[in-house]
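Asker: What shape does this take:
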Amino acid sequence: MNKKKGFALASSVTLLSSAFLAACSTGDEDTGSSNGSGSEGSADEAQVLNLLDSSDIPSLNPTLATDAVSFNVLNNVNEGLYRMDENDEPTPGMAESHEVSEDGKTYTFKLREGATWSNGEPVTANDFEYAWKEVLNPDNASQYAYVMSVIEGADAYNTGEGERDAVGVKAIDDQTLEVKLTAPADYFLGLTSFGVFMPKLESFDTEQGENFGTSAETTLYNGPFKLDSWEREQGWKMVKNEDYWDAEAVKLEEINVKVVKEVSTGVNLYENGDVDRTGLTSELVAQYQDNEDFSTVVEPTIFYLQFNTEVEELNNQKIRNAIDRAYDKSAIAETLLANGSIPANFFVPKDFVSGPDGKDFREGNGDIGGYNVEEAQKLWEEGLSELGTEEVELELLNYDSESAKQIGEFIKGELEKNLPGMTVTIKQQPFNNKLDLENNGDFEFTFAGWGPDYQDPMTFVDLFVTDGPYNRGKWSNEEFDKLIADAKSSTDPAERWTQMQDAEKIVLEENAISPVYQRGSARLTKPYVKDIVEHAFGADYSYKWASIEGKE
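Answerer: Now for the predicted structure:
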């Protein structure tokens, strides 16, 4: 955070905690952090960082993790071949260097000697080959297997049509990993920092079985920190990993994360000095906006309504179009949230990535759809006529946070007011339960979020391919599928860019989803918190370089 944590993202507007959006499904409350500035903490200051999160960790198994909270923790207790730095550029992690073939399709990574797991075992190239192939193993049903489709033989193995040994990931020796891609991918090096690409020690994974990644004791660590304790729905504690290869760069000795769902509780904890960061809802922004601890940021994370097209009414495109146009997105972003969020009539965020022509993705596609009550009512009547009914009852699946409740109630009110015959009920669920319901297709329409896993529009647009793991609404369009397939195999950057823009247009013109807003966050951060790195894609935060400096 899945930010992206897109997710499955985990928290979007309020609590500002340790994790959020990474790339992957996300939750609805911003529990993120703001960057501090400064450098090393004083040797005689306690290097302890206290944070909040609105959700528990669903899983620390890289094979199964899907959400921003999990990916954020994985980013800090584990390490991939590369790690994203303060400028969102890949910097060496478990790999000390790499070479790329002339055609851009073969990467050869040299792993650093002396890197170890928290049980003392060395980290080797086989740990990466094993872990990546476990993500692709069809028996594991990993929802994130699709993100490895750029690797030769990955899709074939994952769909049961190819062999494990044919996947283009091979440990040449303990310190050498060779990866073959289907096409050049400039974003691939950065992708190796993402949680799905973390290594796993095969012997430990086999020993733990289904328990791997479900507790502090059944998880293995090779990153800057390791999990010391984890109490379900209460919080977790990370401590410095003294065996980490770059332990000298790690200043923090301890990171405590408390699970708190109510923003007011988080603010009280902040005011009392019990936590070092917290998020703010709209009513608190005015109160704190002149405070020196206050800051806002707009993130490349999108929240949207996803429609289950297996529900008869929502299989009707005009009904979906009508819903998209019947509620005021500006009121949600600018009044309900008032935290820097902006209304979204798009899916690939603004100011996220530029194309071969140097222009932002949004400049090519602009806004598509959006608030228009007159048009909404016309489409609604046409859709009702096609369905042969005068009334529609729908259930909105929602997060259980304070801010999500406000957004859900607003959307319900708008739809019932502007679409005669519409009745909306709201089902609020804890983050883990909500993910399970979505994964099982047990919803009618749902308020969801997605943050980028890597810096490329494909991390958004390919979510809706037919039978894709995150196409939970089961929408399908052959033209869209072809555009995505062509873009993934294209070696022409300009052609690929146009194909992705055309694909986004189809998703939004048919309203497979209804975008709501691009997330902003308003937060309070203690001035003694320095150098937390906030990422635009992949995991939300890195604490490797953070410190406490000047705390009285």
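Asker: going forward, measure contacts and count neighbours with C-alpha atoms only.
Answerer: Noted.
Asker: Endpoints of stretch 446-455, how far apart?
Answerer: End-to-end distance of stretch 446-455 (Cα to Cα, to the nearest Å): 26 Å.
Asker: run this one through as well so I can compare:
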Amino acid sequence: MKTRKLSLLMTLMLLMSMFIAACSGGNQDTSQSNENEGENEESQTEAQQEKSVPQVLNIIEGSEIPTMDSAMGTDAVSFQVMNEVFEGLYRLGPDNQPVEGVAINHDVSEDGLVYTFHLRDNAVWSNGTPVTAHDFVFSWQRAIDPNTTSEYGPYMMSGVIKNADKISAGEMQPSDLGVEAVDDTTLRVTLERPVPYFNTLMTFPTFLPQNEEFLTSQGDQYSLEVENLIYNGPFTLTEWKHEDGWVLKKNFSYWDAATVKLETINVKVVKDPATAVSLYETNQIDRVGLTAEFVDKYKTSPEFKSFGEPSLAYLKMNQKGHPALANVNIRRAISKAIDKQSLADVILNNGSIPAYWSIPKDFVTHPETGEDFRAKNGNFNEYNVEEAKALWAQGLSEIGTDSVTIELLGGDTETSIKIQEYIKNQLETNLAGLTVDLKNVPFEFRLDLDTNEDYQMQFAGWSPDYLDAMTFADMWVTDGGHNHMNYSNPRFDELINNAKTTLASDPVARFEAMQESERILLEEDAALAPLYQRGTSQLWRPYVKNVHIHSFGPDYSYKWASIEK
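Answerer: Sure thing, here's the model as predicted:
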């Protein structure tokens, strides 16, 4: 997700809370390690505590919500809010596995191509309308319809759900999508091929339902304000002050409302890290992300938490955005000219590690050997100033110039500006004749510029949308929905296509095809300049319990959270 996890996806760019979706190493929550001690005694007083302690959570985000239309969402902030106010067939549970949502269970055909989901009959929208299989059919058909201009619809469905490719290409009608409402509580989905990660896909916001009657009644105002939305999740969006913050309230119409303990979640948009820490110190918020200058100060605090994530930050180089970036030696020089270790250790200082890859470490493993994805390929384009200078000189000679000015698009938060200034300094210091002009813009604006390919070089990132290497691997296929940097390599495309089709039933060959595609992307073509794999350092109030942190999809789940003082 852009970090977006577009894709997307950044938490670090946005006060550690929106880069892309997720924490490596699977399930984590905010409970203390000794939480189970005296469990029996605690259970006896839990009901009294919940009644006496206000169930109000106060948090911050680094950005405005770009959209509340699930067909149009591409970023971690939107997906996070959608995860709380809407519900799909399944949602991610405390252990990062799908748990019941609108669907109670499902059946799969012997060939793995047909999924039949059985929906509960007590799921309702906040206006009292039942949530039915028809709401899923309408939503998915709308997301794949080219007229909707959804990015994630084609990205998540193409090659997965039957006919999605042809529909997004305008060769078939949205009604031809392989999704059918057998009746109000039975949804049948037909796939193009067996998809190993399909269950986890069903937890992702693109596959949320939408109520056709309500959406149509709102016209072009749908999802723009709280009054233009209805909800079927644990919470409702009751207040939305654009660029300032929003308020979530418990949804008493939710089928599992008895599980939801939080009554209110107050979210304030704060872009400045010092302001954010000040809010935490003055007890105005319950969680804060720490940037480099605050980590050392607070790392011995009992409220300090740090963890790694399978989320990547990198430089996207638009090969049609600037003539120099079409040259492989120029791109390779840029990647090698940045000291990523110092970036991670000094500028970030939050548990992030230097990245020399396009698919993160500690995310997925080889289906036969159990080795990490990184075991075979290792590192690409490591920091080497002398090699960078030689490649740069060769590249300049090939394009017939001795100087280049490149604009670097990035975020406008204090953290992202520091990172972008560091990149500018590294490149201008190590590559003679290079000038880097910084263009720092709000996150939502950056997403628009990325989609329109209106940039030259961009500081961006991605968090995984589902638990499979493909969530990173297929981003860079020719004309792909998240490519947006005009990269194209037929062999890369072939490997990704094979991994999705002919190798779908051969886990080992499929896995190794994705490893080879990464080698082509970075070793042969230097299409990206990876920077770091994100780590997160935060302060959490000890009374905030059971906020579950996910390694893919939305960053957090608040359905099970509570305040226990």
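Asker: Output the residue interval of structure 1 matched by the biggest helix by length in structure 2.
Answerer: The longest helix of structure 2 (DSSP state H) is helix 414-430. On structure 1, the counterpart of helix 414-430 of structure 2 by TM-score structural alignment is residues 402-418.
Asker: just how off-centre is that stretch within its chain?
Answerer: How far stretch 402-418 of structure 1 lies from its chain's middle: 24 Å, per Cα atoms, centre = their mean, to the nearest Å.
Asker: what about it, how far off from structure 2?
Answerer: Comparison of stretch 402-418 of structure 1 with structure 2 after fitting gives an average deviation of 0.9 Å (mean Cα distance after the TM-score superposition for structure 1).
Asker: For the longest helix of structure 2, name the packing helices and strands.
Answerer: helix 385-399, strand 404-411, strand 434-441 (3 or more Cα pairs under 8 Å, 6 or more residues apart in numbering; DSSP states H and E).
Asker: picking that back up, residues in contact with the match of helix 414-430 of structure 2?
Answerer: Defining contact as Cα atoms under 8 Å, 6 or more residues apart in numbering, one finds that stretch 402-418 of structure 1 is touched by 13-14, 28-29, 261-263, 281, 323, 326-328, 332, 336-337, 373, 376-377, 396, 398-399, 422-426, 428, 447.
Asker: again with stretch 364-381 of structure 2
Answerer: Outside stretch 364-381 of structure 2, the residues touching it (Cα under 8 Å, 6+ apart) are 332, 335-336, 355-357, 359-363, 467-469, 507-508, 511, 515, 519, 522-523, 526.
Asker: Flag every buried residue along it.
Answerer: Buried residues in stretch 364-381 of structure 2, defined by neighbour count with 16 or more other Cα atoms under 10 Å: Val364, Thr365, His366, Pro367, Phe373, Arg374, Phe380, Asn381.
Asker: With stretch 203-211 of structure 2 instead?
Answerer: Using 16+ other Cα under 10 Å as the test for burial, stretch 203-211 of structure 2 gives Thr203, Phe204, Pro205, Thr206, Phe207, Leu208, Pro209, Gln210, Asn211.
Asker: Just the ones of these in strands?
Answerer: Using DSSP state E to define strands, no part of the buried residues of stretch 203-211 of structure 2 is located there.
Asker: Can I get those residues in a markdown table including distance to Trp240 of structure 2?
Answerer: Supplementary listing: the buried residues of stretch 203-211 of structure 2 in a markdown table, determined by distance: Cα to Cα, whole Å:
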| residue | distance to Trp240 of structure 2 |
| --- | --- |
| Thr203 | 25 |
| Phe204 | 23 |
| Pro205 | 20 |
| Thr206 | 22 |
| Phe207 | 24 |
| Leu208 | 21 |
| Pro209 | 22 |
| Gln210 | 20 |
| Asn211 | 21 |
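Asker: ok, so what distance separates Glu254 of structure 1 from Gly114 of structure 1?
Answerer: In terms of Cα to Cα, Glu254 of structure 1 sits 24 Å off from Gly114 of structure 1.
Asker: between these two, who's got more neighbours?
Answerer: With neighbours defined as other Cα atoms under 10 Å, Glu254 of structure 1 and Gly114 compare such that Glu254 has more, 20 against 14.
Asker: that older thread, just the buried ones among the contacts of stretch 402-418 of structure 1, please.
Answerer: Buried among those (16+ other Cα under 10 Å): 13-14, 28-29, 261-263, 281, 323, 326-328, 332, 336-337, 373, 376-377, 396, 398-399, 422-424, 426, 428, 447.
Asker: Many thanks, we can stop here.
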